[in-house]
Structures are given as structure tokens and as C-alpha cells.
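Asks: Fold the following, please.
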Amino acid sequence: MNQFSAKSNKLSYKNSGVDISAGNRFVRKIKTTLKSTHNKGTIGSIGAFSALFDPKPYKLNDPILVSASDGVGTKLVIANEMNNHKYIGIDLVAMCVNDIVCQGARPLFFLDYLATGSLDIGKASTIIKSIATGCRESGCALIGGETAEMPGLYKGADYDLAGFAVGVVERSNILPSAIKENYFLLGLESSGLHSNGFSLIRDIVSTFNIDIHDKAPFSRKKLGDILLTPTKIYINNLLQLIEKKHVYGISHITGGGLVENIMRVIPSDLTIQIDLSTIKPQKIYSWIKGISKISDNEMLKTFNCGLGMVLVIDERNVKNSLKLLKSLGENPRIIGSVIKGKSPLLKGSLF
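Replies: Modelled structure (predicted):
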């Protein structure tokens, strides 16, 4: 046997870093988890080359499909450092379905993409379970996905997540719709940082030599656990408000921050005014502001600053909308209004 034959005998896909049998064991392990998310449109189970979904049970007259895709960003780095992956999938689902409801749509189904250097079945199962938790909370079925082992591209415990969601809305109910001057802006509280701004957070942690395993100075919890608070899913409460036709526009406050995301739903001949003193950011934001001395403007364009969703409501329905949202457990507040003009007008102080 020559030296080339000896080397060839050691070559295999598994020895190259891709374990197909581990992937098959993983799929078998998560089948029950996926089944727990099935809704009335789900057809079959995982294992086919593609996934099927039947929209007929939703009994829409003129259905329009709505799609969204997103990830979790470098919040994944915090999850790895804390060795806590039981919420990160909720973040993934939330980032997609919260975008879908901004068009007035109901999420139908979800697909995930998990990429890693080497498949850790236990860790991956925890991630999928958290994705399933988010899907159950938002009423959409986890009907498939892809798990990719890519040795050489991802190192050590590194992994990445992407999510893809599809929803549906009646054509006549698509949002935003007919937003006018003097309509109110209602803010809905976030659960914290959600899934944006973590590259800046990590820079702050590094710059000031902060150990995220230590208790936060403003809480009894570890800073890392606070940073991993899952993104709030607003679907069920917002769908109830949408069904009453109280809503003319919805903004998901993610990358780009408060002002930029609200302006995405405002007609070009109108703008917004916001009273920043009405927002009441959570303690995590006051801590970020205090330790980093970041300007209010930088805070506003990087973080949600305490508001995860902003709704545009007309004068006639604002009182009933506030009442309904409070009955559903939200803490809504009027933060401003739609006005004539080109540039957003901010007044008051955020901190």
C-alpha cells in the first residue's frame, strides 16, 4: 500500500467533520417537538424533501401571503458565553412574526436554519425546542428547516440561526392603510433589548471589562441572563386589535431604532412627533446610557429603548384600543401623533 492509498483510507465525510448519522438522530429527536406546533393548516410531518401547508382552513376570501426572514445577530455570542440556549429560538421566531403582523397578517408557518461547525445534538435540540416555544406562542407551525454542519466555516461552539415565516392577510386588511394627520402613536413595552444592538453591547462589555456572569448593578440577576431575556411576541394581542379594525399602521422597533422604524409606515407627506418623556426605558437602558455615555440620538437609533411595537390609531378608536390592550396584559401609552411635515419632531427627554 503506497502512502496515497493509506491516506485515502482515512478519508470520509464523517472524518471531514460532517456526521450524517448524528444529523439523522437529531431529526428523530425533534419530531415530537415540531409536532407540538402543528396548527390546522399543517400537512404531514418532517422527513420529506419539502413541507406542505393548506391555507383553506383559514377561510379567507382574497388571501395575500406575507413573508419575513430574520436572524438573532450577535446575541448568539452572549448565548454561547452564558451557555444558555433555551430562549434564543424565541428571539428568532419573534423577529420574523412580529414583522409579519405589521402588515396585518396572521403567521401560518415557520422554517429555521441552524448552521454550526459540529452538531451538538443536545444543544441543537434545546435551540429547536425554544423555536417551537415561539411558534406555539405565535400560533404558527414549525414545519421544517435545515441543520448544516460546516467545519472550517464555524469554529468551536459558534453557530448561526436564521428564520423564515409566512403569514396571510385579507387583501382588504393589509396594513399600513390610510394614515392621516392627528392619528395617535401608541407604544407597547418591550421585554428589554430584544435582538438588536448586541454588537454595541458587546463592545461596551469589552471596553469596560465587564463580566456578564456577574450580577447586574441594577438587578439580582446576572447581566448575561438579563441580556438574554427573550424578544416579546405580540401576535395574539395585536391580532385581536386588528380584527376590530382599530389599527392603521404597526411598526416593529428593531434595527434602526424608534424613529426610523415608525417612519417606515408613515405617508411621505406626513411625519411624527414624539414625547420622549412618555417612553420610560427599562433599567438596562439607563445602565447602558450611564456607563457608556452614549448620546440619546445613538440610543434611539440603536435600541428599542423600551418600546417593541408602535401602533397608529385614529382619534375615534384610541380610547377603546387602550382599554383592550390593557385587558390583554399590555401597558400601552400614547407617545405622540402623526403631523404634517417632513422631519420627525422629538421633544422631552428619554432619560
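Asks: hey, let's count contacts and neighbours off CA atoms from now on
Replies: Will do.
Asks: what's the burial count for K40?
Replies: 15 (other CA atoms under 10 Å).
Asks: which residues touch it?
Replies: Going by CA atoms under 8 Å, 6 or more residues apart in numbering, K40 touches P57.
Asks: For G156, see how far away it is.
Replies: Per CA to CA, to the nearest Å, K40 is found 40 Å from G156.
Asks: all helices for the stretch 251-351 of the chain, in order.
Replies: Along the stretch 251-351 of the chain, counting by DSSP state H, counting those that start in this stretch, helices occupy 257-263, 283-292, 296-302, 318-327.
Asks: Need the residues that contact the first one.
Replies: Helix 257-263 has contacts (CA under 8 Å, 6+ apart) with 250-254, 271-272, 299-305, 307, 310, 344.
Asks: go on, the third one?
Replies: With CA under 8 Å, 6+ apart as the test, helix 296-302 has contacts from N196, G197, G255, G256, G257, L258, V259, E260, K289, C305, L350.
Asks: ok, the second one to F303 distance?
Replies: Going from G197 to F303 by CA to CA gives 6 Å.
Asks: try V72
Replies: Relative to F303, and taking CA to CA, V72 is found at 14 Å.
Asks: got it, and A148?
Replies: 31 Å.
Asks: So for these two, which sits in the more crowded spot?
Replies: Using other CA under 10 Å as the criterion, A148 and F303 rank with F303 on top: 25 against 17.
Asks: In the chain, mark out all the helices, start to finish.
Replies: 3-8, 20-35, 75-82, 88-101, 121-138, 198-207, 223-227, 235-243, 257-263, 283-292, 296-302, 318-327 (DSSP state H).
Asks: gap between the first one and the chain center?
Replies: Same thing as helix 3-8. Offset of helix 3-8 from its chain centre (CA atoms, centre = their mean, to the nearest Å): 50 Å.
Asks: What are the buried residues along it?
Replies: For helix 3-8, the neighbour count (16 or more other CA atoms under 10 Å) marks no residue as buried.
Asks: ok, residues contacting that helix?
Replies: Residues contacting helix 3-8 (CA under 8 Å, 6+ apart): none.
Asks: returning to what we had before: what's the overlap in contacts for G197 and F303?
Replies: G255.
Asks: Please list all residues in contact with the residue nearest to L270 when sequence neighbours are not counted.
Replies: If you skip the residues right next to it in sequence, L270 has K340 as its closest partner in space, 4.7 Å away by CA to CA, 6 or more residues apart in numbering. K340 makes contact with E181, D269, L270, T271, I272 under the criterion CA under 8 Å, 6+ apart.
Asks: I'd guessed the third one sits against P344; true?
Replies: Meaning L270. No - the criterion here is CA atoms under 8 Å, and L270 misses it with P344 at 9.1 Å.
Asks: Sequence B follows; please return its structure for comparison with A:
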Amino acid sequence: MKNSHSESYAAAGVDVTAGYEAVERIKPMVESTYIPGVMGTLGGFGGMFAPDLTGMKKPVLVSGTDGVGTKLKIAFLMDKHDTVGIDCVAMCVNDIVCGGAAPMFFLDYIACGKNHPARIADIVSGITEGCRQAECALVGGETAEMPGFYPEEEYDLAGFSVGLVDEEKIIDGKKLAQGDVLIGLASSGVHSNGFSLVRKIFDVEHADLKTPRDDLGGKSLGEALLAPTRIYVKAVKALLKGGVDVHAVSHITGGGFYENVPRMMTGGLTAQIHLDSFPRLPIFDLIQKTGNIPERDMYNTFNMGIGMVLALPAAQAALALEILSAAGETAYQIGEVISGEDGVKLVP
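Replies: From the prediction side, this is the model:
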């Protein structure tokens, strides 16, 4: 690439040499995510991965794709770009693990108005941290410089991941039964959903995002909103390895409880969730108070402090909570599976 430089392309706003500099900056970070199965190195046309299928009767690939959404606007205003990559990975791998699959690899796509190599490196530092948390490899990606399409100081970030599970171990809700308990895994904050509403409520372009606030435990509004999405891969893997018979899993994303919990339920069964069984994080109280948001809308938009819900046999509840605690998760028994067609029922 030493001879690759186009004055004409640069005059149009695309500096290919900045792209090469960005690659050199991120290469060590990318390689730090490599796990057994990775083939080749950064710079090829396609990321290659050789999965270990030992002991699997019928391997099934499970894929997930997502982005960070308008949470990126907060990153722009805060000029902080090293955590949104964690969000991007989390939104993909947390979906994959709902099916019982272990993520193997991740690829990212960064589109920007101007390629600032140091900023790209910050973004990728978050992506690689997310991959390490998810125990998967970053095997490739793309940085697209698109002047005239994005403002020079803005970018978009998306990605996708592929996981693997043996067909007989897929978690699909077929084992769900009345009397199963619901375990909720604590969220780290708003995660990466509902930010169009958040931005409107706080008028973030004109808000004080950097002053510490007592009602946010000493964090600034910007810090609280940028808290990266928690990645639950290790937690679910620990439960499965520990012999817990997980019947169903729901990742609480956009649409909150009312949209996501019913997706893990089967016909004739409803998840009854007790709202007093877990604490609400201060950021949600501030959002509701500032925007005068009805209670139901809060639970139909945000995770409200619970980022993932798992259903499992009541006899294994204590074991599950013990394993989750050992894995570093804050978890609560938040309800039970009952008869009904609502899909989810929230009770005080």
C-alpha cells in the first residue's frame, strides 16, 4: 500500500492514506481478540474462522446484526468514542446468546464523513473490548469515508456476529412450563435503545452533559447515558455449563418489557414480573420525571434496570443465582411463568 495515494480522490474528500493509518493503529487491538479458530490476519478481503465442531451432532449457526442508533449523538456531544463499540457488539451477541449459541466472531462497519485515524482507533478499542467480554474474535470490518453524506465529525456504527450451537441445545422456549421462575440480569443503564426519546426529553444539544449530578450518584448526564450495554454472554454460558436447564431467554432492547418478553413465551403462557423485585436505576427516574413519561411507556421503551430475562425450573433458581453471582452478574428472581395469553404481565 506504500504506493497507494490518489490526489484526485483526496480532493473529493477521501484520504485513502488515513484509512491505512487507521488500520495500523487498530491492528494490535484486533489481534488481541483472536481466539482458537481465527485464520489469517487483518487486511484480507474476508475474515476466516474454522469452528470447532467436536462433539456436535448437528451444528447450527446463529447470527445477529445491529447498530448503536442515535446514542451516537451523545458520543459526538461528549467527544467520547471508546465505549460505543461495546454497545455495538453487545446488541449483536446478546441476541445470539438468547438461542443458546456462543458467539464465535464479529465484524464491524464504520461509516464516517471524514476518517480521523485516532477516532477510528477509539471506536475500535470499544469494539475489541466488547469482543473480549463476549469471548469472540473481531475477524474483519470496514471503514467507509463518505464526505457529503455524513458530516465530517459524525459517523455511524453497525456490526454483525455469528455464533454456534448444537441443534439439541438450542434455547427456543419449547420447554417453558407454568411455574418456571424468571431471573432478571441487571442492566448498566439505558443500554442502546430509546435514545430518540431520551434526546428529545433532555434536549441534549443544549443540555449540560458534563456536570456531575447528585441524582445520578455523582455521574454527569452524559456519563450516565453513555454507560455501555452490558454483555451477558459469559453469564449465560456459565449457567449452561453449570447444568442449569434454561428454558427461554429474552434480551430487553427497544420496546422494553412489553415487546421483548412475549417473544420468548409460547402459546398459553405469560411471564408475570413483579416490579418491586428489582431496583430501578436513577437514570430511569430522571428520564420519567423530566419527560413526564407514563409508567407504561417507560416499560414499553426502556429496560428499566433489567437487560436480560431468563426462564428456568423453579428448583434451579437458587443454583442459577449462585452461578450468576460467581460470574459477576447482579441477578434477581423477578417473577414466574403463569397461564395466560398476554405474554407479559407487570404487577406491583
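Asks: So which of the contacts of helix 257-263 of the first structure belong to strands?
Replies: Counting by DSSP state E, those place I250, S251, H252, T271, I272, L307, V310 in strands.
Asks: if we take the residues you listed, which one ends up nearest to L161 of the first structure?
Replies: Closest to L161 of the first structure out of these is H252 (20.0 Å), distances taken as CA to CA.
Asks: The closest residue to the closest one other than its chain neighbours: neighbouring residues, count only.
Replies: If the residues on either side of it in the chain are set aside, H252 of the first structure comes closest to M309, at 4.8 Å by CA to CA, 6+ apart. A count of neighbours around M309 of the first structure, defined by other CA under 10 Å, yields 27.
Asks: same check, this time on Q178 of the second structure
Replies: For Q178 of the second structure, using other CA under 10 Å, the count is 16.
Asks: for E142 of the second structure, same thing?
Replies: 12.
Asks: For it, what is the corresponding residue in the first structure?
Replies: In the first structure, the residue equivalent to E142 of the second structure is E146, according to TM-score structural alignment.
Asks: same deal with D82 of the second structure?
Replies: Using TM-score structural alignment, D82 of the second structure pairs with K86 in the first structure.
Asks: give the contact list for that match.
Replies: Contacts of K86 of the first structure by CA under 8 Å, 6+ apart are T126, I127, K129, S130.
Asks: Same question for R106 of the first structure.
Replies: Per CA under 8 Å, 6+ apart, neighbours of R106 of the first structure: I100, G167, V168, V169, I235, L239.
Asks: wait, the fourth one sits on S67?
Replies: Pointing back at V169 of the first structure there. No - counting by CA under 8 Å, V169 of the first structure does not reach S67; the two are 10.9 Å apart.
Asks: Tell me which of the two has more neighbours.
Replies: Set side by side, V169 of the first structure and S67 show more neighbours around V169, with 23 against 20, by other CA under 10 Å.
Asks: which residue sits closest to that one, ignoring its sequence neighbours?
Replies: Counting by CA to CA, 6+ apart, the residue nearest V169 of the first structure is A105, at 4.5 Å.
Asks: Please apply the same query to G13 of the second structure.
Replies: P147 (5.7 Å).
Asks: burial of N115 of the second structure, as a residue count?
Replies: 28.
Asks: what residues are up against the closest residue to V68 of the second structure other than its chain neighbours?
Replies: Leaving aside its chain neighbours, V68 of the second structure sits nearest to C88 (5.4 Å; criterion: CA to CA, 6+ apart). With contacts defined as CA under 8 Å, 6+ apart, C88 of the second structure is in contact with D66, G67, V68, I127, L157, A158, G159.
Asks: Quick check: the counterpart of G104 of the first structure in the second structure vs H206 of the second structure, distance?
Replies: By TM-score structural alignment, G104 of the first structure lines up with G100 in the second structure. Per CA to CA, G100 of the second structure is found 43 Å from H206 of the second structure.
Asks: Please say which of these two ends up with more neighbours.
Replies: The residue with more neighbours, out of G100 of the second structure and H206, is G100; 26 against 8, by other CA under 10 Å.
Asks: Mapping onto the second structure, list which of the contacts of K86 of the first structure remain contacts.
Replies: Checked against the second structure using both residues aligned by TM-score structural alignment, their matches' CA atoms under 8 Å, these keep these contacts: T126, I127, K129, S130.
Asks: among those, which two are most distant?
Replies: So, those by CA to CA: farthest apart are T126 and S130, at 6.3 Å.
Asks: which neighbours do the two share?
Replies: H85, K86.
Asks: of those two, who's got more company?
Replies: S130 (22 against 18).
Asks: contacting residues for the more buried one?
Replies: Per CA under 8 Å, 6+ apart, neighbours of S130 of the first structure: H85, K86, Y87, I88, G89, I90.
Asks: Please report the distance of the nearest residue to S337 of the first structure once chain neighbours are set aside from Q240 of the first structure.
Replies: Excluding the flanking residues, the one nearest S337 of the first structure by CA to CA, 6+ apart is F184, at 4.3 Å. Taking CA to CA as the measure, F184 of the first structure falls 19 Å from Q240 of the first structure.
Asks: Please say which of the two ends up with more neighbours.
Replies: Shown here are F184 of the first structure and Q240; by other CA under 10 Å, F184 has more neighbours (24 against 14).
Asks: What is the aligned counterpart of the more buried one in the second structure?
Replies: Match for F184 of the first structure (TM-score structural alignment): V181.
Asks: Please look at that match and L312 and confirm they touch.
Replies: Yes - the criterion here is CA under 8 Å, and V181 of the second structure meets it with L312 at 5.6 Å.
Asks: if I look at the residue nearest the centre of the first structure, how far off is K340 of the first structure?
Replies: The centroid of the first structure falls nearest to M95 when counting by CA atoms, centre = their mean (1.9 Å). As judged by CA to CA, M95 of the first structure and K340 of the first structure stand 31 Å apart.
Asks: and if you look at M150 of the first structure?
Replies: 52 Å.
Asks: and if you look at L185 of the first structure?
Replies: As judged by CA to CA, L185 of the first structure and K340 of the first structure stand 14 Å apart.
Asks: likewise S292 of the first structure?
Replies: 35 Å.
Asks: How about the contacts made by the counterpart of I43 of the first structure in the second structure?
Replies: By TM-score structural alignment, I43 of the first structure lines up with M39 in the second structure. M39 of the second structure makes contacts with G47, M48, F49, A50, as judged by CA under 8 Å, 6+ apart.
Asks: Now which residue in the first structure aligns to the second one?
Replies: The criterion is TM-score structural alignment: under it, M48 of the second structure has L52 as its aligned partner in the first structure.
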